[in-house]
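# fold the stuff below for me.
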Amino acid sequence: MTRLDQQWFKSSFSGGNDDNCVEVRFFDGLAHVRTSTTANSPVLVFNRGEWEAFELGVFNGEFSMPA
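Here you go, the predicted model:
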């Protein structure tokens, strides 16, 4: 396992169920996001501005899943 692999983390709200979680790591000023079901899954990479815009959208309820 490389040093970068050890830096992934999941939300404390995941409940330990790996089937419905994403993992995040911050490295070199970027946010990396992947599914937690497969360690070598594709990774989405966001710069600080993109990540902060996403966080603010989540905080303000802009990304709520439709019923």
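# alpha carbons only for contacts and neighbour counts from here, please
Fine.
# quick check, residue 30 in contact with residue 46.
Yes - using Cα atoms under 8 Å, residue 30 is in contact with residue 46, at 5.6 Å.
# for the comparison step, fold the sequence that follows:
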Amino acid sequence: MSAEALQWFKSTYSGDEGGQCVEVAASPRTIHIRDSKNPEPTLRVTPATWTAFTTTLK
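This next block holds a predicted model:
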């Protein structure tokens, strides 16, 4: 799936002033992660890896 076809989300903690934000998009087998100011390349991880990462942050 191309990055353009994904629905990207950014954190609710991100403001609208155009700062650097991390954006995330989910597809069935992959979680895509990118920098809003530099959208290419994207980092791709498995859903299990993403869950482990976000669980660790909590």
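# the strands in structure 1, which residues?
Along structure 1, counting by DSSP state E, strands occupy 22-27, 30-35, 44-47.
# got those as a markdown table, with distance to residue 58 of structure 1 columns?
Below are those laid out as a markdown table (distance: least, Cα to Cα, whole Å):
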| stretch | distance to residue 58 of structure 1 |
| --- | --- |
| strand 22-27 | 15 |
| strand 30-35 | 15 |
| strand 44-47 | 15 |
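# looking at those, which is buried most?
strand 30-35 (a mean of 18; mean count of other Cα atoms under 10 Å).
# just checking, what packs against that one?
If you count contacts as 3 or more Cα pairs under 8 Å, 6 or more residues apart in numbering; DSSP states H and E, strand 30-35 of structure 1 packs onto strand 22-27, strand 44-47, helix 48-59.
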